Structure formats: structure tokens, C-alpha cells
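Engineer: Any chance you could fold what I've pasted below:
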Amino acid sequence: MTTSAALRATLVEQLTADGTLTDPAWRRAAEAVPRELFLSEYFQEVPGSNPTGYRAVHADSPGWLEAIYTNQTLITQLSGNTRPGDARGRTVTGAPSSSSTLPSLVLGMWQQLEVRSGQRVLEIGTGTGYSTCLGAHRLGDQNIVSVEVDPGVAERAEAAIKAAGYAPALVVGDGLDGHAEGGPYDRLIATCAIRYLPHPWLYQVKPGGKILATLSGWSYGFALVLLTVTGPGRASGRFLPGYTSFMMARPHTPPPRQSITLAPGDQRPSRIDPAVLGTWTGSWVAQLGAPSAERMGAGGQQILLDVATGSQARSEPDGNGGWTITQRGPLRLWDQVESAVVQWQERGCPHQEAFGLTVTEHGQRVWLGGEDGPGWDLPV
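Structural biologist: You can find the predicted model right below:
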């Protein structure tokens, strides 16, 4: 029988070989922290199910330990309340609401944070506690403060962290408020996606300190940004290479909506191929242009919807190789998206690492190329 230590060593070797683990200190943390302590149970997708179904995997299930030491995200909660223990022996559905993120992303982000020994870190989103323990191993318990919004998730994480032999400061609360009592901090790392930088973070991290967070929105485009705090309430930095996504922070999720009724509206030809909205960076650029819109559809048939105003936009083939856009409502959603995408395309469709973010007390602006380039305000 393969042991946890052997599986862990193999995973660490794989992450080192593929260039994920480059810092010896973080390699030692990955070798030391047993991931299975944080994953006594988890969900796996049922292949081919529609809507997506999940089956529970427990410590007595075949392959339980082996899956933990593969480089994959393992879901630990659905729809904010369903745990694997609630679904033993049956298939369930729901939206993932808590997970243990794939190890390569967790360790990669810790390295991207550029943290040094002796520095204090505020972690937003304790989750299972695995990432928290990696940080505690590297920096010491006294230098880690981790905040979790879900009391049940926080309770299970606390037990697992204690079982692993670590004792960082754990807080139950809204991570978007940070944790001023434990500050100031040298670094902040967020394991949830946000629509904009919460103001408390910008005051709780020291000037010269760094914030690593994933920006997203209601169309679910994602981009990872590393900011340097330049003063109270101010920061600037650039987006990073790669492809990072997280579940949205619960206060930043879209408002509830009813079933969609596609209504008539004004029509015109599209200047862009709607399929670009389904690409990694294209979806994110479109989201910058229309931050209040939710995006649905695929390929050349896209739907944009703004719940607050009832504004709609949709694309459909015109039969001649182009696309017809139908818009209605006070917001011309496709106009907004199209303008942003065209500016991006005119500069060669670069990945998000060509973009940056400047935060001041007056607003938060994403820019392309440089601060004097095209830009879009975040919905603060």
C-alpha cells in the first residue's frame, strides 16, 4: 500500500520538475504538510452528468488518498451547505462553494507573493486550512492570520490545522473586512475572487507591502494581480502570467435573477466575433467593459444581462458569416463590451500580464500597456 509520505514526495517532485516549486523553503513546506488531514471527505464530478452531479469520496473509499496527492482541486462543499457526509451513497448537484485548491496553484501563489522570513501575512479564505498550514510552516504560526467567512468551514479547518500541529491565528468573519486587530501586515493573499480591492485591505497592509488577489466579476473572467501598497488606501501593480481562478467572495457574487426572457430590441451588425467572449482574456476584457453584466451562451451566440436595469444584449449569426446584435434597456451592454474588446484587439490581443491596476482613494482603474493607456474603472 502506498503511504501518504510516498505520495506526497512524488507530488512534490512533479511540482518541482514542472517549474511550480522553485523556492526550497516552499518545497520543504509542501513536503511537511499532509494534505489528507484537510480532506477526510470530498466530492468528485460524475463523468458525463448534466447538470453536473457529484459523488462523495470518504477515507474508506477506493482511491481516496491517491486523488488527494494528484494536482487537482477537490470540492468540499456545495451550495453553501452540502457536505460530502450529507451525500454518502448518492449523487447530488449544486454549485461548489468551498474546496481545496490544486496544490500547484496554492504553492505558486505563495511564491508569487514574494514573502520573506519574519513577515506577517493576512490570508483571506481559510478553506480547508491546507494553504494556511503551508504558510505557517514557512513563516511560523505567529506570522499567519487567516479569515474564513463560513463558520462550519472554519470549524473543520481549525480541527485539521490543530491535527497537523500548527496554531496560526484563525478568525471567523468577512474576509473583505480584513482583520485590523492582527495588523499591520507585510503581505495579504486572497483565496477567493473579488470584483474590486476591498478598502480595508489597503489600510491594513503596510506601505511597501504586497497584495495578491484574483479579480473577477459577474461574467466570470479571472486575472491574478500583484499590487504594492504605496500609501494608505493606495496601491498599484500588474497582472501576472498564467491562468488563475477562484470561487467568488460571497458578498461579490451576482444578484439573484429569475428565468431569462429574451425580448426584442435595437439591432445592428457586430464589429467583433462574439466567440472572443469565450476565450480566457477576451472574457475578462469584455467584463471590464460591462462589469454589471452576466454572460451566458457560447461561441457566436452570446447573451449579456444586467439584472438591476433589465438591460440585455445578444448575438446571433446573420447568415452571411457575420453576427447580428440585439440590445435593449438603458445600458447598451454590447456597445460597452465591443469597445473594450476592440481596444484590446488593436494592441494585439495580449494576455492579462499586459494590464495593470492602479488604486487610489478616488477609484480603481485597470489599464492596458501603461497608466496612460486605455483603461476601465472597476465597480467599487
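
Engineer: alpha carbons only for contacts and neighbour counts from here, please
Structural biologist: Fine.

Engineer: Next secondary structure after the strand or helix carrying Ser98?
Structural biologist: Assigned by DSSP states H and E, Ser98 belongs to strand 96-100. Moving toward the C-terminus from strand 96-100, the next helix or strand (DSSP H and E) is helix 103-112.

Engineer: So which bits of that next one are buried?
Structural biologist: Pro103, Ser104, Leu105, Val106, Leu107, Gly108, Met109, Trp110, Gln111 (16 or more other C-alpha atoms under 10 Å).

Engineer: The fifth one reaches Leu21, doesn't it?
Structural biologist: Yes - the pair formed by Leu107 and Leu21 meets the contact definition of C-alpha atoms under 8 Å, at 7.1 Å.

Engineer: that older thread, tell me the angle the strand holding Ser98 makes with helix 103-112.
Structural biologist: 70 degrees (axes from the mean of the first three to the mean of the last three C-alpha atoms, to 10 degrees).

Engineer: chain center to strand 96-100, what's the gap?
Structural biologist: 11 Å (C-alpha atoms, centre = their mean, to the nearest Å).

Engineer: From the contact counts, what lies against that strand?
Structural biologist: Helices and strands touching strand 96-100, by 3 or more C-alpha pairs under 8 Å, 6 or more residues apart in numbering; DSSP states H and E, are strand 74-78.

Engineer: where along the chain do the helices fall?
Structural biologist: Here the chain has its helices, by DSSP state H, at 4-17, 24-32, 64-68, 103-112, 130-139, 151-163, 199-204, 280-289, 333-346.

Engineer: Which elements pack onto the last one?
Structural biologist: The criterion is 3+ C-alpha pairs under 8 Å, 6+ apart, and the helices and strands that helix 333-346 contacts are helix 280-289, strand 301-305, strand 312-317, strand 323-328.

Engineer: Can you add mean neighbour count and distance to Pro232 and give the ones you listed back as a markdown table?
Structural biologist: Listed next are the helices and strands packed on helix 333-346 as a markdown table, based on neighbours: other C-alpha atoms under 10 Å; distance: least, C-alpha to C-alpha, whole Å:
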| stretch | mean neighbour count | distance to Pro232 |
| --- | --- | --- |
| helix 280-289 | 24 | 25 |
| strand 301-305 | 22 | 36 |
| strand 312-317 | 23 | 39 |
| strand 323-328 | 22 | 42 |
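
Engineer: between the ones you listed, which gets nearest to Glu155?
Structural biologist: Nearest to Glu155, of all the helices and strands packed on helix 333-346, is helix 280-289, at 34.6 Å by C-alpha to C-alpha.

Engineer: how far out from the middle of the chain is that closest one?
Structural biologist: 15 Å.

Engineer: What angle do helix 333-346 and it make with each other?
Structural biologist: 130 degrees.

Engineer: Any chance you could list what contacts helix 280-289?
Structural biologist: With contact meaning C-alpha atoms under 8 Å, 6 or more residues apart in numbering, helix 280-289 is reached by 216-223, 276-277, 293, 336-341, 344, 350-352, 376-378.

Engineer: Generate a ChimeraX selection restricted to the buried entries among those.
Structural biologist: The buried residues among these can be selected in ChimeraX (16+ other C-alpha under 10 Å) with this line:
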select :216,217,218,219,220,221,222,223,276,277,293,336,337,338,339,340,341,344,351,352,376,377,378
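
Engineer: run this one through as well so I can compare:
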Amino acid sequence: MSTPAELRASLADRLTENGALTEREWQSAARAVPRELFVGTHFAPVTGSVPTSYRPVREGEPGWLEGIYDDRTLVTQLDGRIGPEDTAGEAVTGIPSSSSTLPSVVLRMWQQLDAEAGHRVLEIGTGTGYSTALGAHRLGDANLTSVEYDPTVGAAAAAAIRTAGFSPRLIVGDGLRGDPDGGRYDRLIATCSVRYIPLPWLHQVKPGGRILVTLSGWSSANALALLDVTGPGEATGRFLTDQTSFMIARPHDRPPRPTLDLLPGDESPTFIDPATLDSWTGGWVAQLAAPAAVRTGVGARQILWDLSTGSQARTAPGPGGGWTVTQRGPVRLWDRVERAVRCWQAAGEPHQDGFGITVSAAAQRVWLGTEDGPGWDLPV
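Structural biologist: Prediction:
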């Protein structure tokens, strides 16, 4: 049986070989930080269960330690309140609300942030504390502040971080407000996703500093953005190629919704294949066009439901070929989506790295190609 140190070294070697881990200092962090301290117990999805159910994985089970050093996300909380220790060992259903993200993603993001020794860094979303410990190893305890929204999650992370031998500044509070004491940071990294860039971040990162964050929304499409802060409350940046997703910050999550009743509406043809929305970037473009909508369905049968107005749109195969769309309500959801998708298609369907973002106190705009190109406002 391999020791934890051997498993850490093996993981670091694999991540180096596949290109996820390229910098010596972060390789050292990956070899030093014991992930098992942060995810000693966790949930494993039950294969084939619908809806997905999760089985608690206990410390010491056969394959437990080896599983921790797989490059995979480990769920540690469901529904904002259920941990593995809260079950009697049976599988349970729920929505993941806290996790330890794939080590490859965590380490790649730390490298993309371009944080160096001496930089002061604000981390939004302590989570299990594994990412925080990696950052503390590389940057030093005094240079890292991490904010966690959930008090239970934050307390567990603090204990694990101390056990691992690190002592960064840890805060329990609303990370969307940044550091409650203010501060001037060189870098900000978010391990949760947001619908838009919170303005406090733009005032707490110095001009010339950087923010790395995943933008998401109520249709669960994601895009990773690296922004340069250009002045107080202002930033500009580009989206990266990585297909990165995080749980959305709880204050930005969609509100509770009643059961959807599909109601009659106006039917017309649509000139885009609805299955385009199933692609990573296609779904994200649709979310930009209809940010208050939830998207369900697959292939030719897509459903959009605007949570602010109740407007609906649903697509279906046309009787003679092609597709039809039925729309209802004050917002013509599919018209907005179709215009955005056709604009993206006319540009050659670039990946997300073909898009950029400009943020100011007045608006937050995602644009295609260049800053003066077509764009969409985020729902600030």
C-alpha cells in the first residue's frame, strides 16, 4: 500500500506530465499538502442513480486514500447542510453545496493567477481548505486571506488548515463583499462562480492587479475569466480556454422555483439548431442572451423559463424538417437566444477565449472579438 507522501508525489507527477502543473513552486505545494486532511470523509455518487444519490465514504475504507489522490472532485456537503457524518451510512439524494475541486483545476488556476511570493492574495471560497493550504504553502501565511460563506464549512476548513501546519487569515462571511476590513490586494481568486463581478472586489484589488473568477448563471453555463484591474471599480479581461465550473455563490444562486407548467404560446420556425445550446460555448452564449432564464432539455427539445417574468420558450422538431419554437410571456426568450447564437456563428463559433469582458461602476459587458464588437450586459 502506498503512503500519503507517495500518493501526493504520484499525483504531482501525473499533473506535470499532462501539462496541468508547470511551475516548480506549485509542484512543491502539490507534493507537500495532504489532501486527506481536508476530505477525510466525503460523498461518492452512486453510479446509475436518478436523481443522483451519494454514498458517504469513510476514512479507512478500502481504496479510501487512493481515491482521495485521484484527480477528481470530492463532494463534502449536500443541500447546504448535510455532511457525510450526518448519514447513517446509507445513500442520500441532494444538491452538492461544497466540495474539493479537482486538484488539476485548483493548481492550474493558481498558476493562471500568476501570484508570486510577496503578493497579497484574497481567496473567495475557502471550501474544504485544500486550495487555501496550497496557496499558503506557495505565498506564505501572512500573504493569504480566505473568505468562506458557510460557518460549518469554514470551521472544518480552519481545523484542517491548522492541522496541515498553515495559518493564513480566515474569515467567515459573504465573500461577495470581499475582505470586511477592506484591504489592498495584488490578486483575487474565486473558487465559487458568480453571475457578475462584485464591485467590492474591484476596489480591494490594486490597479494592475488581477482577478480570476468563473462566471456562471441560472442556466448553469460557465466561463473562466482573467481580469486586469485598470482603476478603482474598473477592470477588463479575456475569457480562458479552460472548461471550468464551480458551484455558484449562494447569494447569486437562482431563487426557489415552482413546478414548471408548459403553457400554450406563439409558434414559429427557428433558424438555429436547438442542439447548439448543448455545446459548452453555445449554452454560455444563450445564457448571456437570457440571463434570468433556466434552461432544461436536450437536443431539439430545449426549454427556457425566465424566473423574473415567467416567460417561456420551448423548441421541437418541425413537422416537415427543421425546428419550431413556442414562446409565451413578455420576454421573447428564444428570439434573444437566436440573435446571440447567430451572431456567434457568424463570427465562426469561437471558443470562449474569443470573448472578453469590460467592467465599470455603470455596467459589466461581455463582448465578442473586440471591445467595440457585439456584446451582452451581465445581470448586475
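
Engineer: thinking again about what came up before, can you tell me which of the buried residues of helix 103-112 of structure 1 lies nearest to Arg365 of structure 1?
Structural biologist: For the buried residues of helix 103-112 of structure 1, the nearest to Arg365 of structure 1 is Met109 (23.0 Å; C-alpha to C-alpha).

Engineer: ok, that closest one - contacts?
Structural biologist: Leu212.

Engineer: pretty sure Val171 of structure 1 contacts Ser146?
Structural biologist: Yes - the criterion here is C-alpha under 8 Å, and Val171 of structure 1 meets it with Ser146 at 6.1 Å.

Engineer: out of those two, which sits in the more crowded spot?
Structural biologist: Counted by other C-alpha atoms under 10 Å, Val171 of structure 1 and Ser146 do not tie: Ser146 has more neighbours, with 29 against 21.

Engineer: Confirm for me that the more buried one is in contact with Thr126.
Structural biologist: Yes - with contacts counted by C-alpha under 8 Å, Ser146 of structure 1 reaches Thr126, the gap being 5.6 Å.

Engineer: who touches both of these two?
Structural biologist: Residues touching both Ser146 of structure 1 and Thr126 by C-alpha under 8 Å, 6+ apart: Thr132.

Engineer: got the contact list for Pro198 of structure 2?
Structural biologist: Leu176, Arg177.

Engineer: any idea how far the counterpart of Pro56 of structure 2 in structure 1 is from Leu39 of structure 1?
Structural biologist: Aligned by TM-score structural alignment, Pro56 of structure 2 pairs with Ala56 of structure 1. Distance check for Ala56 of structure 1 against Leu39 of structure 1: by C-alpha to C-alpha, to the nearest Å, it reads 12 Å.

Engineer: Identify the residue spatially nearest to Ala30 of structure 2, adjacent ones excluded.
Structural biologist: Ala12 (5.9 Å; C-alpha to C-alpha, 6 or more residues apart in numbering).

Engineer: Kindly apply the preceding question to Arg169 of structure 2 instead.
Structural biologist: Thr145 (4.7 Å).

Engineer: do the same with Gln343 of structure 1
Structural biologist: Pro374 (7.4 Å).

Engineer: these two touch, right, the one you found and Leu368?
Structural biologist: Yes - counting by C-alpha under 8 Å, Pro374 of structure 1 touches Leu368, with 5.6 Å between them.

Engineer: neighbour-wise, which of those two wins?
Structural biologist: Leu368 (21 against 15).

Engineer: Thought Trp376 was touching that one, still the case?
Structural biologist: No - under the criterion of C-alpha under 8 Å, Leu368 of structure 1 makes no contact with Trp376, lying 9.1 Å away.

Engineer: what number of residues lie near the nearest residue to Thr191 of structure 1 once chain neighbours are set aside?
Structural biologist: Nearest in space to Thr191 of structure 1, with sequence neighbours left out and distances taken as C-alpha to C-alpha, 6+ apart, is Gly125 at 5.4 Å. A count of nearby residues for Gly125 of structure 1, using other C-alpha under 10 Å, gives 28.

Engineer: What of the one 5 residues further on?
Structural biologist: The burial metric for Tyr130 of structure 1, expressed as a neighbour count using other C-alpha under 10 Å, is 26.

Engineer: Tell me who's in contact with it.
Structural biologist: Contacts of Tyr130 of structure 1 (C-alpha under 8 Å, 6+ apart): Val33, Arg35, Phe38, Ser100, Ile161.

Engineer: Please apply the same query to Gln267 of structure 1.
Structural biologist: Gln267 of structure 1 touches Thr324, Ile325, Thr326, Gln327, counting by C-alpha under 8 Å, 6+ apart.

Engineer: Take the buried residues of helix 103-112 of structure 1 and lay them out in JSON lines including distance to Ser245 of structure 1.
Structural biologist: Conversion of the buried residues of helix 103-112 of structure 1 to JSON lines gives the following (distance: C-alpha to C-alpha, whole Å):
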{"residue": "Pro103", "distance to Ser245 of structure 1": "13"}
{"residue": "Ser104", "distance to Ser245 of structure 1": "13"}
{"residue": "Leu105", "distance to Ser245 of structure 1": "9"}
{"residue": "Val106", "distance to Ser245 of structure 1": "11"}
{"residue": "Leu107", "distance to Ser245 of structure 1": "14"}
{"residue": "Gly108", "distance to Ser245 of structure 1": "13"}
{"residue": "Met109", "distance to Ser245 of structure 1": "12"}
{"residue": "Trp110", "distance to Ser245 of structure 1": "15"}
{"residue": "Gln111", "distance to Ser245 of structure 1": "17"}
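
Engineer: Out of these, flag the one nearest to Ser4 of structure 1.
Structural biologist: Distances from Ser4 of structure 1 to the buried residues of helix 103-112 of structure 1, taken by C-alpha to C-alpha, are shortest for Pro103, at 15.1 Å.

Engineer: That closest one reaches Asn71, doesn't it?
Structural biologist: Yes - judged on C-alpha under 8 Å, Pro103 of structure 1 makes contact with Asn71 at a distance of 5.8 Å.

Engineer: which residues are contacting stretch 231-251 of structure 1?
Structural biologist: Under C-alpha under 8 Å, 6+ apart, the answer for stretch 231-251 of structure 1 is 96-98, 105, 191-194, 199, 202-203, 206-208, 214, 216, 222-230, 351-361.

Engineer: and if we set it to 6 Å?
Structural biologist: With contact meaning C-alpha atoms under 6 Å, 6 or more residues apart in numbering, stretch 231-251 of structure 1 is reached by 192-194, 202-203, 207, 222, 224-229, 352-353, 355-361.
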